[in-house]
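Participant: Sequence and computational prediction follow.
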Amino acid sequence: MDQKAPKAEKPSETTPGCSTGDEGATNAIKQSQGAGNMALLDQERETGVLDVQECYKDEDVVAFSETETTVTQIAGQSQVSGQGNKVINIGPNSNVNIFHGTSDDTNTVPSIGSPSEDFPLAPCQDALRAYFKTRMSYLHPLAWNETFTMKIQDVFTTVDLVTRTQQGGNIKRRALPSTVDALIARPDCPQPRRILVEGNAGIGKTTEVSKLAFDWAESEGRSPILEKYDLVFPIALRKVGESQSLTECIFDQLLPKDVPFQESDLETYLKGNDRVLIILDGFDEWAEYKEHGITDLVTGKILRECSLLVTTRPSHTPQLHSLMCPDTRVEVTGFSRGNIRTYIHKFFKGDQDKAAALVKKMDSFLIPSGILATPILLLLTCIMWEENPDMVLGGRIGPLYDELVSFIVRRHCAKNKIAFNQGIPDNIKDALLCAGALAFNGLLQNNLVYNKDDVAKYCSRESLQKLVLLGILHRQESPSRLNPSDQFSFSHKTMQEYFAGLYFAKKLQDEPALQSTLNMYLRTARSVREFENVVVFACSKLGCEADVLLAHLVNIYQEEFRSQIEFDLLRHHEAYLEIALFCFYESGCLSQFENIFLTKGVIQFSGVGPRVYNALGNVLNKIPSESLRNLEALWLTNTWQCFVVPVIDSLKMMNLSELNLRSACLGGHDSNTGPCARLSQQLPHLTGLRKLGLSYNGLLCSDLLVLLPSLKTLVKLEGLYLSCNKLAGCGKSLAELLCSLRSLEELWVCDCRLSLEEVLQIATAVVQHRPKMRKFGYGRLTGPGGDKKVQDVLRGKWPDATYRWGIAYLGQPKLPS
């Protein structure tokens, strides 16, 4: 369930979730140099100084560059000029540029007249619609079985799309029904024209593009959003050649040869046309050419009036963001649990008993693991389950791909009556090894499509033929009309990465100079991120032998992230930790885990999905408890569903002084078995806990009542953060809680829908029982005299207290006479 925090008014902008500005970092954070600035990402500032959060207002359009070194100006001159613009420094060499209103620059680009009326629009539309309805209305998911097709409307289940906006360093998420909705005008963006869509490997980006194109073809009278586009051009970047122009790409990939217009006609028509949508699918799969028309399109040097949507993996998001300067950013997060169940029933629409059996088997552990949020993995699992209902299902990706390749080989051998009882035949083994070399070296050159000469470097003619028959490689005709020839590619980029990972693992096993090999291919954190799936698959294959590779990852981490982490490197740092975590989980080799996750005493993940939490929960359960006692702070924040349960179940083994579960969707679940019930079981074990953040969780009064008994045991708790929950009716219970929390210095209940009477109850309890209280956040109160009544209660104990936006800064209490 996607929890939406209520829209914060001005007081909420200064209300912390679990931290209190510069002074809110715990000792654990202070002692961890690498995590020092991480606290800034998730906190809300309370100071009166204009800070990052206050730079982002609903009526402003913000350009934010996610480079690896600085937050820089990324807009053109026509964007920068204008009244009300701001340039705000947030650190050394770090500026945020805010562009407000319209430009007052007389040199801005003038409006362009209507596109050429001579262009045969209707024939072009008819050609595109015919192509989309015939070619994009069906999925061909199995390279080894070209006759197997699936209607996109029969199996397509809307993935979770989440818009991302930067507000004070926090990621604000808003669920979208579909990618199309990213094209709708918003208060902060009246004309969305540059949309960046990111998502992990196999998460459904290309399927989203196909569905959008198909919907446009079918949209006549159905979709006002899509009807505003006369033409839609989805271009697969992996198929774009170095010498091809943009219009050549459109002709080669989308249009028949007999259309009644030339490339030059289309090029003229596109100029200045705001009724065209161009989609570039797979920026991470494209060998970027600096002088290419695609690069000019992405950077806004050409066709600025056209709408542009570009998809990429997160590893390439910073680069694309800096080139593209998107006004809208969308994250494809994959299938929710409900999506997974719906997809399975659609897949087995002729056999609902089989669908129900698979859902039942998955519900217990596989769906919560997050692995099936990736549509390609769910599809492959359904296909293998259909053939073998007794197959063993686990939460790791490596064994799933192992099973898939074994399934492909077994199917091929059975079809061609090849004996398989002695294992994989030698000629198929040789072909698979060739596939590994081809995949690995192709990724090094960012090459996903091979000609015959490329393949011949690593594969014999017999091996190539065998790989095509197996369906490991897909044969396709070159898009070039001047030089048509066969080309080859893996069925999916993740399949290429799987074989590259196997090859890399074997290379590490065979190489006498291991360290030089690692240094050659994985020199920096950036190179690890670029080859993240290859590294993860290699670790899965190596198993306990992955220790040397994991030690190398630790060395890179300690070298690049040993000092304090700058604001603009936070996401890069967290992405590296995700890769390392998956490597530990997939390999099962945990001897190096402490050296990367526990030495700083802090584990922090923000905005990640269920696969991360499943891996983290599994790994933590296998770490010796004496090692986990070194963990002082755990920050698991900003999820779009409740994913944190696997980690909550491990809390009793830790010796935390700080636990931040801000915006983790803990509220509204079953009171006996839900996350609050499980958290309540663990909290009494955290006897040294000093800060607990539960803000923005959609907690109901019933949820708080489940937590209260365990909260009362936290006698060392100094800060309790409950803002932006739905706690109406719990004022008396919160007041009684203060009797037990004798060390409490900060309490935040802003925007919790508490009545004035309830706030007065809590304020009275603060006065009576908590003389050490320094800050009490109660929020702005509605009704006449509300603030004054609360202040009158507090002033008797703290006559010198100051008040700002519903926050009481209490200072020193009045000494007894």
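Facilitator: Okay, I see it.
Participant: From now on I want contacts and neighbour counts done on CA atoms only, so please keep to that.
Facilitator: Fine.
Participant: Can you name the next helix or strand after whichever strand or helix holds residue 196?
Facilitator: Assignment of secondary structure by DSSP states H and E places residue 196 within strand 194-198. For strand 194-198, the following helix or strand on the C-terminal side (DSSP H and E) is helix 205-217.
Participant: From the chain's centroid, how far away is that following helix?
Facilitator: A distance of 21 Å separates the centroid of the chain from that of helix 205-217, by Cα atoms, centre = their mean, to the nearest Å.
Participant: now swap in stretch 636-650 and tell me
Facilitator: If you compare the mean C-alpha spot of stretch 636-650 with that of the full chain, they lie 15 Å apart, counting by Cα atoms, centre = their mean.
Participant: what's around the residue nearest to residue 683 when sequence neighbours are not counted, how many residues?
Facilitator: Setting aside the residues directly before and after it, residue 683 is nearest to residue 710 in space (Cα to Cα, 6 or more residues apart in numbering), at 5.9 Å. By other Cα atoms under 10 Å, 18 other residues sit near residue 710.
Participant: this is the other structure I want to compare:
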Amino acid sequence: MRRQLPIGIGQSKETLQKRRKSLDSRTCPGEPAGLSRTTDMMEESPCLKQTSDKRRPMLLSPSLKIEPDVSSDSGTEVHSDEHEEGGQCLSPKSLASPSSYTSLASISPMPSGVDLKSLLDDTFPHSPNESLGQEFTEHTDSSSKPPRRAIDILIGGERFVLGQSSSDTSPHSPFRAYAEKGEVPSATSDTSIHDLRDELAKHYIRNMKQITPLPWNSKFLVDVRDVSLHYEVLQEGKRPGDMHRVRLKRFEDVFECKGLPGPRRIFCQCIPGVRKATLLNKVPVEWSRGRWMFLVERFQLLFSINLLDVAAEDTLWDTLRSQLPKPLSVASIESVKAFLLDEETQWSTLFLIDGYDERADINGDIRKLIQGRLFPDSCVIVFARPFHYPDLMQWMDTRVEISGFSIRSAYRLLHNYFPDNPHKAAGLIAALKQYENVTAVDVKRTSLHIWLLCVLWDDNPKKPFPETMTRLYSEFLSCVIRHHKELTREEIDVEAVLNPVGKIAMDGLLGKKAIFNLCDLEPVQDGINLLLELGILRSGSKCVDIMVPSSLLFSHTTMQEFVAGRYLASQLQPHNSTHEHLPFNTVKDALALENVILFASGTTGAAGKVILSHLSKIYADELREHEEAYYREQMPTAEFEEFRSFVVLCLRCLYESPVRKELCQCCMLDFLSRRVRLDWMGVPSQESVALQCFLCLTATEGTKSAVTDLTLSFHDYSLKKPEYLFNILHYVPHLRNLTVHLGTCLEKECEDLSLLDQPLGCLRELCSVHITGDARRFTGLSFAFLKPSENLTSITMQDVQLGGRLARVAANFKYLPCLTTLKLQDCGLTGEDVTAMSEYLYHVPLEELDVSFNELGNELCSLVTKLVDLPSLRILRMCDVSATFSTIETIGKALEHMNQLEELYLAQNEVDAWNYRGCWEDLVQNVCHLPKLRVVDVSRCLIGSHNLALLIKGLIHTMVESINVAYNEATNETMEAIEENLPQLPYLKTLNVSGNEISFHGVYYFGKALHQARNLTSLNVSYNELADVAVADLAGRLHQVAGHLRALDISSNPVTEEGLKNFASSMEPMIALRQLNMSGAGWQSFHLSDEAAVAIAQLLGRLPSLERLELRWITINTRLPGCVKQP
């Protein structure tokens, strides 16, 4: 069943169409941009007729209580935000409401490492106690008249005045322009908030519409509209280590991304140097200009907070007051206080918080705001580097990554730097396309590196291209120093200043200190002016009134890390091979100082050798014991990311080093000498170039190492993946196991994998090959690598187009005497392919066969008849193969002769015949001939309750451990059969009966025999007809399996709030339970009373092993009885 979005997220299609028509009617195509619209045009708009319209009004007052409409599940097209740079966005989001964002309780999925007992505090999401079905209403005073010189209009809860518009804003901007000075409309009594919005909009447009990317060139400005970033929502999958990425068209789309329940705490992670300040400027400016419609309609107030401007003793009010003009600060702060303390308006405030990297230890109101203990219904976006992920995600509900710039945007920025010399910009672009080193790759993602390259290219376009990040910064610094000497004509010893300032930079990074006063800089007191002129330091905060006078900062955090890395390298001399000077001794410390380590490794060869040796020691101490779990994807996502990031750090350190060949000969990365796994890798990217360099050096310079296991998972939006694989496979001649997850194609066209035939054919020791694509968008693989081999044991192809190709090479199977696993999922196989393959399968000792998700129909019969000749076949997967009546009959008859079968998967095979259930009778009865059967999956086959009862009776003669009969129209008859035969199913561990028609009597029968399920670890009864009495009865019997039940799912049943409370109250301690899903039905959300919420919270105390709790489509109050009241 298709999953539905929670009620309150989005609007119906009809509502959106009305909104679009309303906006189109306000747009005058014949009028030039920037000119004001006439009164006659506005009078024709339906927006002005809403007060007399009897239908639901679309334009609402700011003080009006709004109830949510029923949501619609609509997809989101993947684009970057560069499509809306040229003009106003005319694709408004749905009309938001307080209930849409404050009435949703989603405590699932929970980030790993979160203490479930924390749910007992006052951080529960809030929901107003109003009816969700109430119609929109608006009360207007018929006697009120609009002013003569200005027409006051309410649009989406915001005020706009016709008569004079700003040339720098769109009609949807919160900034108001009046016909005459001093004439303020009186359509709403909340004028103070609107005045504050005006001042904030003016402030943001005046101070943030342009950025200064180079601190030593204040005249070079870039408009934020010229910069388009790529945004991706990162969502953890149910499998450990699994990560789903959703590309957003614009940043504002994060609030309506499919599957996200109205985020209120967002962690926006940024790679170093991507200039998150660009987005921090872009969001307020687009809100002020009204270009991002959803932000305008969703948030009445927006505050941008830089933690570098916040003193330790400052309150939140002090911080907000610093953003306001002096005359309005006192009165406006009082209005903001009232606005935030009101639960009805608190939801429409957005806080942007920057500087967490430098002030992660900040306490007080800001930390409470981030944690949700202060103003929990407001929206907070925290910008930080990825290594803060484990700490921040315990408070955040959404994770967004700024993955860099689009190539088109990067090239446009290059042209902006050379406005009078386009030929020089074209030459730099050609050089970037020619080189594939880390700098050329990273420049397309990092704006800071774009500007550094522009400076170097402008200085000498004939100079060799820097191939490492360390060389880029070193050459840039040398260039700046040389120009400074030419300008001043003075000989200065820069090194005498850089070394002590490097120590200050290192101490600042270790102490989380980014702002320095004159006392801190006393060792370089005489060189401060020089450092300012070189652009290494800059003067203090913009908000100088709250900062210590004469405060100084580094021009960029990456510049601080560069000088700190140079200092660290100077301390690691060749004669001193100890690690006493290294400031990192754990994985977390190393990742926090990632750039410092890279710069130090690239400065001197001796430093690189010491650092890599120390990183190997850290790996042996902390990660070696988790190595198997990492390579098998059996560890939590946070730990998996940490492991992966550490591997990438080691590879990049080797690449940065000027003596990388020598280091590889010494086997400095011996823990990567045999097995390498790298997930979520972009092509091209820093990690992809570093990995290719490592594999090349391993093949040419390594004396003891030879990579035998290679696992690669590509980013969905990577380019040239087949070409990259073609290159690196030549560097692993001794490869035995290859696993490649290609992801999706960036373009709509398919990608050709024919390049892989040649390198795969050269891998003589290859034992297993696993290639996974997406939606058959990867074609051209001809299986030419299937040459006679006594080593190849496993072939797995998934979502790779092989239709019509397998038949030509099927004869090669007879030359593979050790082939035991053959998986061809969703490969577009034809009947000709299957028939040709079946003729040669008897030559191989096949143990596992998978042809799922191929439209085979009757052609499958020829393959099934040959399977009886495979005495070693243990696992058979034929899910969704468009099975026919004769296909199912043939499979049923073949089961009589397959007594070695251990796992049988036939899911999603709905037979299209008038007596479709009759063909299943032989199959369900013949399972008794499979004494070793452990797993049976016949879900979504609609085989009926009677056949399921026969299946259960046949399974008593097997060793079955897992039974999946979901969505098969099962009734209480099936549960009676399970109750009767449960004593004879002693090995049963997993039972899935979801999506059926089971009611109270079925659960009652099953519960009576539950004590016989001595090994049951997972039970799924979701999407059935279990009402309040049924789930309460089940909860009262679960104590019989309390010692071994690990997963329980009762979601999407017609359970009310009272039933959920009784379920929680009736459940006794379950010491082994790790996963519990009590979500409501997506089509019928309900509100959980305080008493029921407390009962669930108390239940957590009886579940000591619980790791995952799901409460989707259920609303919970923010403050529960007994909790401390929020300020």
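Facilitator: Right, received. Where do you want to start? Predicted model, so just to flag it, every value in this text is computed and none were measured.
Participant: TM-score for these two?
Facilitator: Here the superposed chains carry a TM-score of 0.78, computed using TM-score structural alignment, normalised by the length of the first structure; 707 aligned residues with a Cα RMSD of 3.7 Å.
Participant: quick revisit: before we move on, what SS does the counterpart of the residue nearest to residue 683 of the first structure in the second structure have?
Facilitator: With TM-score structural alignment defining the correspondence, residue 710 of the first structure maps onto residue 785 in the second structure. Three states are possible here, and by DSSP: H, G, I helix; E, B strand; the rest coil the one that applies to residue 785 of the second structure is coil.
Participant: I'd assumed residue 754 was in contact with residue 785 of the second structure.
Facilitator: No. With contact defined as Cα atoms under 8 Å, residue 785 of the second structure does not count as touching residue 754 (10.7 Å).
Participant: can you map out the strands along the stretch 101-250 of the first structure?
Facilitator: Listed from the start of the chain, the stretch 101-250 of the first structure has strands (DSSP state E, counting those that start in this stretch) covering 138-139, 150-151, 161-167, 170-176, 194-198, 231-236.
Participant: out of those strands, deepest packed?
Facilitator: For the strands of the stretch 101-250 of the first structure, average neighbour numbers computed from mean count of other Cα atoms under 10 Å are highest in strand 194-198, which has a mean of 25.
Participant: got a list of contacts for stretch 635-650 of the first structure?
Facilitator: Under the contact criterion Cα atoms under 8 Å, 6 or more residues apart in numbering, stretch 635-650 of the first structure has outside partners 1-3, 42, 171, 173, 368, 602-610, 613-614, 616-618, 620-621, 659-666, 675, 678-679, 682.
Participant: Repeat that for stretch 585-597 of the first structure.
Facilitator: Surrounding stretch 585-597 of the first structure, the residues in contact under the criterion Cα under 8 Å, 6+ apart are 396-398, 536-537, 539-547, 550-551, 554, 557-558, 584, 603, 615-616, 618-619, 623, 627.
Participant: Can you tell me which of those residues are buried?
Facilitator: Listed as buried from the contacts of stretch 585-597 of the first structure are 396-398, 536-537, 539-543, 545-547, 550-551, 554, 557, 584, 603, 615-616, 618-619; burial here means 16 or more other Cα atoms under 10 Å.
Participant: which residues touch the spatially most central residue of the second structure?
Facilitator: Centrality entry for the second structure: nearest residue to the mean C-alpha point is residue 234, 0.2 Å, by Cα atoms, centre = their mean. If a contact means Cα under 8 Å, 6+ apart, then residue 234 of the second structure has 243, 244, 245, 246, 398, 399, 400, 401 as its contacts.
Participant: Please pull up the equivalent of the fifth one in the first structure.
Facilitator: In the first structure, the residue paired with residue 398 of the second structure is residue 328, using TM-score structural alignment.
Participant: What sits closest to its match if chain neighbours are left out?
Facilitator: residue 195 (4.8 Å).
Participant: distance of the corresponding residue of the second structure for the one you found from residue 237 of the second structure?
Facilitator: Aligned by TM-score structural alignment, residue 195 of the first structure pairs with residue 266 of the second structure. When Cα to Cα, to the nearest Å is applied, the distance between residue 266 of the second structure and residue 237 of the second structure equals 18 Å.
Participant: related to what we said a few turns ago, which contacts among the contacts of residue 234 of the second structure does the first structure share?
Facilitator: Under the criterion both residues aligned by TM-score structural alignment, their matches' Cα atoms under 8 Å, these that remain in contact after alignment to the first structure are 244, 245, 246, 398, 399, 400, 401.
Participant: got these as JSON lines, with distance to residue 1000 of the second structure columns?
Facilitator: Supplementary listing: these in JSON lines, determined by distance: Cα to Cα, whole Å:
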{"residue": "244", "distance to residue 1000 of the second structure": "38"}
{"residue": "245", "distance to residue 1000 of the second structure": "41"}
{"residue": "246", "distance to residue 1000 of the second structure": "40"}
{"residue": "398", "distance to residue 1000 of the second structure": "38"}
{"residue": "399", "distance to residue 1000 of the second structure": "41"}
{"residue": "400", "distance to residue 1000 of the second structure": "43"}
{"residue": "401", "distance to residue 1000 of the second structure": "46"}
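Participant: Is it correct that residue 677 of the second structure is in contact with residue 708?
Facilitator: No. Contact between residue 677 of the second structure and residue 708 fails when scored by Cα under 8 Å: they sit 11.3 Å apart.
Participant: Count the residues that sit near the nearest residue to residue 233 of the first structure once chain neighbours are set aside.
Facilitator: Excluding its sequence neighbours, the residue lying closest to residue 233 of the first structure (Cα to Cα, 6+ apart) is residue 278, at 4.8 Å. Neighbour count for residue 278 of the first structure, taken as other Cα under 10 Å: 20.
Participant: follow-up on the earlier one: wait, what's in contact with the match of residue 195 of the first structure?
Facilitator: Contacts for residue 266 of the second structure were tallied using Cα under 8 Å, 6+ apart; they are 379, 380, 381, 382, 396, 397, 398, 399, 400.
Participant: Now render these as TSV, adding neighbour count, secondary structure and distance to residue 821 of the second structure.
Facilitator: Written out in TSV, the entries for these read as follows (neighbours: other Cα atoms under 10 Å; DSSP: H, G, I helix; E, B strand; the rest coil; distance: Cα to Cα, whole Å):
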residue	neighbour count	secondary structure	distance to residue 821 of the second structure
379	24	strand	51
380	24	strand	50
381	23	strand	48
382	21	strand	47
396	22	coil	42
397	21	coil	41
398	21	strand	39
399	22	strand	38
400	23	strand	39
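Participant: Would you point out the most distant pair within those?
Facilitator: 379 and 400 (14.3 Å; Cα to Cα).
Participant: All the helices of the stretch 401-550 of the first structure, in order from the start?
Facilitator: 426-444, 452-456, 461-470, 493-510, 514-521, 525-530, 532-542, 547-560 (DSSP state H, counting those that start in this stretch).
Participant: most packed of these?
Facilitator: Burial of the helices of the stretch 401-550 of the first structure is given as mean neighbour count (mean count of other Cα under 10 Å); helix 532-542 ranks first at a mean of 26.
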